[in-house]
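J.: attaching a predicted model along with its sequence, questions to come.
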Amino acid sequence: MPSDVEVFALREEERRLKQEAKEKLKNANIYDKNVVQRKNFKALLAEDPDDIEFYEQLRKRDADKILINRQTPADRHFKKENLHDFIAKKREMFLVQYALGVKREEMRKLEEIAQAEEQKLLDDEKALEEDAAKFDAFLKENDKNSVEAIKRAENETKAKLEKIQEIKKLNVQIMSIRSEMSKNEDQLKDLQRYRVFLDKLTPREALEEGRRR
């Protein structure tokens, strides 16, 4: 019966030989592999589940190489043209989406400004009403200052009208941006339908290659 040291040495040697065989098979070309040797190596790998998974990964890699080599120049040219068209449409869609994002952000800022101005107008109206009440009381108490009080009220009314005009201008800008966004969204929908059409025409391998890029 071998000693523990001998058993350990045998296991280490077996592990080293299996690792060397893995590296040789990994670096070998599929056309240079011998079928009998590959079957013997697979039997060797059957002792270890991790080795079986490693062998299957190599076999899949070699199968992919065969599939690529079998493609005709015409197939590759067709896929290349569709891929270029696909990339161009993707780029165009990105630009349209980016423009929509910019317009949405611009509209959001304008809406915030309009809301702030409306709130300010409400506050001014409330203050104006309070001032009007104070003004009435002031007139009753002191008629000699009525001219200045009237002038102040006129100025406040003028400021209120200016705020109203400013809000109207902001609303016009918002409507213009919404109209432009609607046009861009229609264009984006057309591009998305065209992309679906291209996806149906383009082979799956070309689509996967385009996504990896």
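T.: In hand now; what should we look at? Numbers count the residues shown, from 1 in each chain.
J.: from here on, contacts and neighbour counts on C-alpha atoms
T.: Will do.
J.: gap between the spatially most central residue of the chain and residue 85?
T.: Relative to the mean C-alpha position of the chain, the nearest C-alpha, by C-alpha atoms, centre = their mean, is the one of residue 94, at 9.1 Å. Between residue 94 and residue 85 the distance, using C-alpha to C-alpha, to the nearest Å, works out to 14 Å.
J.: then residue 150?
T.: Residue 150 sits at a distance of 71 Å from residue 85 (criterion: C-alpha to C-alpha).
J.: packing partners of the lengthiest helix in the chain?
T.: The residue-count maximum for a helix in the chain (DSSP state H) belongs to helix 73-141. The helices and strands touching helix 73-141, judged by 3 or more C-alpha pairs under 8 Å, 6 or more residues apart in numbering; DSSP states H and E, are helix 146-201, helix 204-212.
J.: okay, pairing it with this:
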Amino acid sequence: MTAQESFRAMLRDSIGPVLRDAGFTGTAPTWCLRSGRGDFAVVNLARSRWNTADEVRFDVNLALVPQPWWQFSTRFLLDKAPKTPRFHDGLFDKQSHPERRYAGWQHPVLGREGWVVRDAASADVCVEVLREELTTVVIPELVALQHRGTLIATLRAEAQDWGVAFWHGLPRKVAITLVMLDEGPGPELAEAINIVRSLPADRIKARDALLDLLIRTQTQTSTNTP
């Protein structure tokens, strides 16, 4: 069995079932978990573009797609929106590196080499480590972040590793405000409006539509507040 075949078998027979048992939907290489409020958490296993038949290196990518951002994206950013988001649709993202949980970044199995499949045996090693990583770290964190209050607190915290997805070009304060659009008025929304107003039109895709959304949210919310 080639490295490519071993990688595909790993996703189909081992990783997919773990995620589906936790409530995720989708097929390899991307699975989504949707909350009652419409927020998505995404797990994506992305192969390197430099792979060969003898070696598959891959990353475990995680993304958060809050419902207000997904609604905005499907209307203004995506020409043909899929039914569920892909990793690149995430507003916040990070990669899962289990070696970071070990002193000196030295995982006892993976080491600094990261996720690599060369044959069935190395695929079994990745499955063993990744299954543990998913069940003990990744899935519990993503499930916790399905609660909007936990999500907002995590994104506001200084010591955390969820970053704003760079391809959207959004300043962090604006991105966090987008998560909070249905949380009521406040100084953060006004600050986000001023930030977006100050940015060049080519800095953010659909900047004017985003600015209009923020202003309408502020006005409507303020009007409805006793």
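T.: That came in fine, so what should we check first? In this text, all values refer to a predicted model and were calculated from it rather than measured experimentally.
J.: TM-score for this pair?
T.: The TM-score (TM-score structural alignment, normalised by the length of the first structure) is 0.21; 71 aligned residues with a C-alpha RMSD of 5.2 Å.
J.: buried stuff in the helix or strand hosting residue 19 of the second structure?
T.: Counting by DSSP states H and E, the element that carries residue 19 of the second structure is helix 16-21. Within helix 16-21 of the second structure, the residues that count as buried by 16 or more other C-alpha atoms under 10 Å are 16, 18-19.
J.: of all these, which comes closest to residue 32 of the second structure?
T.: Of all those, residue 32 of the second structure sits closest to residue 19, with 8.8 Å by C-alpha to C-alpha.
J.: which residues does that closest one contact?
T.: For residue 19 of the second structure, the residues meeting the contact criterion (C-alpha atoms under 8 Å, 6 or more residues apart in numbering) are 25, 31.
J.: how much space is there between it and residue 139 of the second structure?
T.: Taken as C-alpha to C-alpha, the spacing of residue 19 of the second structure relative to residue 139 of the second structure amounts to 8 Å.
J.: need the helices for the second structure, in chain order.
T.: All helices of the second structure, identified by DSSP H, fall at 3-10, 16-21, 67-76, 120-133, 139-144, 148-156, 172-179, 187-198, 207-224.
J.: distance to residue 60 of the second structure added to these, as JSON lines?
T.: Conversion of those to JSON lines gives the following (distance: least, C-alpha to C-alpha, whole Å):
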{"stretch": "helix 3-10", "distance to residue 60 of the second structure": "13"}
{"stretch": "helix 16-21", "distance to residue 60 of the second structure": "13"}
{"stretch": "helix 67-76", "distance to residue 60 of the second structure": "22"}
{"stretch": "helix 120-133", "distance to residue 60 of the second structure": "9"}
{"stretch": "helix 139-144", "distance to residue 60 of the second structure": "13"}
{"stretch": "helix 148-156", "distance to residue 60 of the second structure": "20"}
{"stretch": "helix 172-179", "distance to residue 60 of the second structure": "23"}
{"stretch": "helix 187-198", "distance to residue 60 of the second structure": "31"}
{"stretch": "helix 207-224", "distance to residue 60 of the second structure": "30"}
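J.: among those, which comes closest to residue 27 of the second structure?
T.: Nearest of the helices of the second structure to residue 27 of the second structure, taken as C-alpha to C-alpha: helix 16-21 at 7.1 Å.
J.: buried sites along the longest strand seen in the second structure?
T.: Identified as the longest strand of the second structure according to DSSP state E is strand 56-65. The neighbour-count criterion (16+ other C-alpha under 10 Å) identifies 56-65 as the buried residues of strand 56-65 of the second structure.
J.: what sits against residue 142 of the second structure?
T.: If a contact means C-alpha under 8 Å, 6+ apart, then residue 142 of the second structure has residue 41 as its contacts.
J.: could you check the distance from it over to residue 209 of the second structure?
T.: 29 Å.
J.: ok so, going back, out of the helices and strands packed on helix 73-141 of the first structure, which is the most enclosed?
T.: Ranked by mean neighbour count, those are led by helix 146-201 with a mean of 14 (mean count of other C-alpha atoms under 10 Å).
J.: helices or strands next to the longest strand of the second structure in the packing?
T.: helix 3-10, strand 40-47, strand 92-95, strand 115-117.
J.: residue 46 of the second structure reaches residue 58, doesn't it?
T.: Yes. With contact defined as C-alpha atoms under 8 Å, residue 46 of the second structure and residue 58 form a contacting pair (5.3 Å).
J.: what's the spacing between residue 124 of the first structure and residue 163 of the first structure?
T.: Applying C-alpha to C-alpha, the value for residue 124 of the first structure to residue 163 of the first structure is 10 Å.
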